[in-house]
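J.: fold the following for me, if possible:
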Amino acid sequence: MYIWSLEEYDDPELYDIENTGIEELAFLRMWSDKLGIKDKPIVDLACGTGRITIPFAEQGYNLIGIDIHEGMLNQAKSKTPETMSICWLHQDCLHMQVDVPVPLAYMVGHAFQHFLTNQHQNKFLQTLRNVLTKDGVFIFNTRFPSIEELLQPSEEVFWKSITDSQNRRCDIYTKMFFDMIKQVQSYVTIRRFYENEKMIEEKETKIDLRYTFPQELERVLLMNGFKVLHIYDGWREKMLSKDCYTMVVVCQKEQGYINYT
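T.: Model (predicted):
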C-alpha cells in the first residue's frame, strides 16, 4: 500500500485558516450548469476540509467528498450544516468507489501533484474512469512547472503571517528542493508561533509534489482514456502561457478506449 505524504494536513483547523479562497467555485459551477447535472451527484476528490465542497453544496448541488485524511474529513463534517446532505467518504483516490457513476468529478488545490510517479498517475486515472459515467468530465488543477516555480530557493523564505485558533501569531516560512530526475519538489513549511512577541513553538512539515508538463499531461490523459478539452491558465479561462502559475485541465472520458498502460 502506498504511503502518502500527508503531514502538512495534520492540523485541519490551521489548514482552514491558511486556505480560505474559493476561486475555483465559479468555474466548477459553470461546467455543472453546462452539463445540466444539478440533480446528479458530483465528486470532490481529495476534498480536504470541504473548502469547495460545502459552498458548492450550499448552491443546491449534490456533492460527494472523498479524502484519505480522516482528520481533514472530520473537520469537513463538523463544518457541514445539519440541513445539508453531503456524502463524505474516507477513501484512497487510488482505490475509490462510489455507488453510482457520476457525470462530473473535480480535484482542486493542486492535489493531482500528490501522485508522484507515472504509475500512480495511471492508477488514479484508471480508477477515476470507473467512477465517471460514459462521457463524464474531470476537472483538476496542477502547478505549471515554470523555471521560477521549480528553482525556488533551498533556504528559508518568509511566506506570510496568520493568527491561529489560539490567537497566536504564526509566521510561516518555506524552503524547497527539486529533484530534476523524478520531477518532484520537496516542499518544507516552517511555522513559528508567538505569544507576546516570544516564540513558544516551532513546527516543520514536509510534502512532496510532482510537476507535470503540459505535453505530459495530454499524453498521460490520452493513454488512460481521457480526451483533453481545455488546458487553461487559471480558473478564468485564460490562454496557457509561460507565465502561468496553475494549469486548469478539463478532460472527458472517452469510449472505445484500450488500456495500454
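J.: every contact and neighbour count from this point should use C-alpha atoms.
T.: Fine.
J.: so which residues of the protein form helices?
T.: Counting by DSSP state H, the chain has helices at residues 12-18, 25-35, 53-58, 70-79, 118-131, 147-150, 214-223.
J.: looking at these, which is buried most?
T.: helix 53-58 (a mean of 20; mean count of other Cα atoms under 10 Å).
J.: what's that one packed up against?
T.: Judged by 3 or more Cα pairs under 8 Å, 6 or more residues apart in numbering; DSSP states H and E, helix 53-58 is in contact with strand 62-67.
J.: compare the helices of the chain and give me the one nearest Arg168.
T.: Arg168 lies closest, by Cα to Cα, to one member of the helices of the chain: helix 12-18, at 11.4 Å.
J.: for that closest one, packing partners?
T.: helix 70-79, strand 157-163.
J.: residues of the shortest one that come out buried?
T.: Applying a neighbour-count criterion of 16 or more other Cα atoms under 10 Å, one finds Ile162 buried in strand 157-163.
J.: return the list of helices and strands in contact with it.
T.: Applying 3+ Cα pairs under 8 Å, 6+ apart, one finds that strand 157-163 contacts helix 12-18, strand 169-179.
J.: the last one vs strand 157-163, what angle?
T.: It stands for strand 169-179. Angle between the axes of strand 169-179 and strand 157-163 is 150 degrees (criterion: axes from the mean of the first three to the mean of the last three Cα atoms, to 10 degrees).
J.: let's compare: structure for the following, please.
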Amino acid sequence: MQVTKLFATIVSMVQNSLYDRPDLYDLMAPPDPILERFYVDIARERGGRILDLACGSGRLTVPLAQAGLDVIGGDLSSAMLERARDHARANAVEPGFVELDMCDFDLGGRTFDTIIVAMNSVLHLHSLDDFKGFFGSVGRHLSPQGRLVFDAFLPNIAMLNTDPNKRELIGTVIHDGLGAITVEETARYDPLTQIRHVDWYWSSKTEKDFWQAALPMRNVFPQEMPLLVASGGLRLIERFGDFDRSQLTAESMRQICVCGL
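T.: Purely as a prediction, here's the structure:
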C-alpha cells in the first residue's frame, strides 16, 4: 500500500505543470518594462492586428492592449487564460483571448500584422514536427507583409553542463497566501534531443517541496534557427542579440528573431 501511494505521488509530481498554477508562475515572471517596450514598439511599427501566442497570464497581452493595439492572446492553458482575463479586467482593457495549441491552430481565416511569441515560449517546441507545425500555422495567419517576432535563449554550454543532481536556488518570492517561498531547480541536458529537462521545486516555511513542476525546454543553436524557420515556410529576416536591437554576438544572452513570408 505504501509503495502504491508513493508511486502515485511521484507520478502526480512528474505530471505537474507550472502553467497549472498561474499564481506561482506570475511570481517568477514579474513585469519587465524593457521586454514590454520592445514588443509594443515593434507591433506599433506595422499596426493592425496582433496575435500574442503562448500569452500565459497576459503579461504582454495587457501592455499591448494598453498601448491601444488590437490584440488577441492565445494559449494552451485554460488556467492561464482565466488569469489573463482577470488581469485584463483589472487593467480596464479588453483584448481577445482564445485557447489554442501553437503547433497547430486555425483562427478561421483571420490574419495578423504581427504575431508575437515572447519569453522563450518557442522553446516549448521540441521536435522538428513541432517547429514545422508552429511556423506553418503562423504563416497561414500572417498578413502579406506581416511579421513573426519571438525571443529565445542563446544556448550556453556551461549552463547545459550543470550537475543534474545538484539543486540550485533560483530565488525567493512572496506569495499572497503562502508567504515567503523558495524556488530551486535541477536540470539535465540531453544532447541528442537538445532538450534541457528542468525541474522546479517550491517550498514554503511550513512545507518543503509542496509543488514540483517539470519545464523541458528545447535549445536552438544560432546556425539551426534559420533552418527551423524555413521548415515551416517562413524566412528569418532579422535577428537581434537583445531587446535594445543590438547585434547578435557570441556574448548575447538571447536571439530575437523577426520572420516573414
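J.: ok, back up a step: same list, the helices of structure 1, but as CSV with distance to His230 of structure 1 please.
T.: Listed next are the helices of structure 1 as CSV, based on distance: least, Cα to Cα, whole Å:
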stretch, distance to His230 of structure 1
helix 12-18, 29
helix 25-35, 12
helix 53-58, 22
helix 70-79, 30
helix 118-131, 17
helix 147-150, 22
helix 214-223, 10
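J.: please report how far the nearest residue to Phe115 of structure 1 once chain neighbours are set aside lies from Tyr211 of structure 1.
T.: The spatial neighbour of Phe115 of structure 1 that comes closest, neighbours along the chain excluded (Cα to Cα, 6 or more residues apart in numbering), is Gln121 at 5.5 Å. Noted for Gln121 of structure 1: a distance of 12 Å to Tyr211 of structure 1, by Cα to Cα, to the nearest Å.
J.: next: Pro103 of structure 1.
T.: Noted for Pro103 of structure 1: a distance of 27 Å to Tyr211 of structure 1, by Cα to Cα.
J.: look at these two and report which has more neighbours.
T.: Neighbours of Pro103 of structure 1 and Tyr211, each counted by other Cα atoms under 10 Å, are more numerous for Tyr211; the result is 26 against 23.
J.: if I look at the more buried one, how far off is Gln185 of structure 1?
T.: As for Tyr211 of structure 1, its distance to Gln185 of structure 1 is 8 Å (criterion: Cα to Cα).
J.: and what of Val131 of structure 1?
T.: 29 Å.
J.: could you do Gly234 of structure 1 as well?
T.: From Gly234 of structure 1 to Gln185 of structure 1 the distance is 21 Å (Cα to Cα).
J.: go on, Tyr232 of structure 1?
T.: 23 Å.
J.: next one: Ile86 of structure 1
T.: Distance from Ile86 of structure 1 to Gln185 of structure 1, by Cα to Cα: 34 Å.
J.: Lys175 of structure 1 too?
T.: According to Cα to Cα, Lys175 of structure 1 and Gln185 of structure 1 sit 10 Å apart.
J.: for the two, indicate the residue with more neighbours.
T.: Set Lys175 of structure 1 next to Gln185 and count neighbours by other Cα under 10 Å: Gln185 wins out with 22 against 18.
J.: excluding sequence neighbours, find me the nearest residue to the aligned residue in structure 2 for the more buried one.
T.: Using TM-score structural alignment, the partner of Gln185 of structure 1 in structure 2 is Arg196. Among residues not flanking Arg196 of structure 2 along the chain, Tyr189 sits closest, at 4.3 Å (Cα to Cα, 6+ apart).
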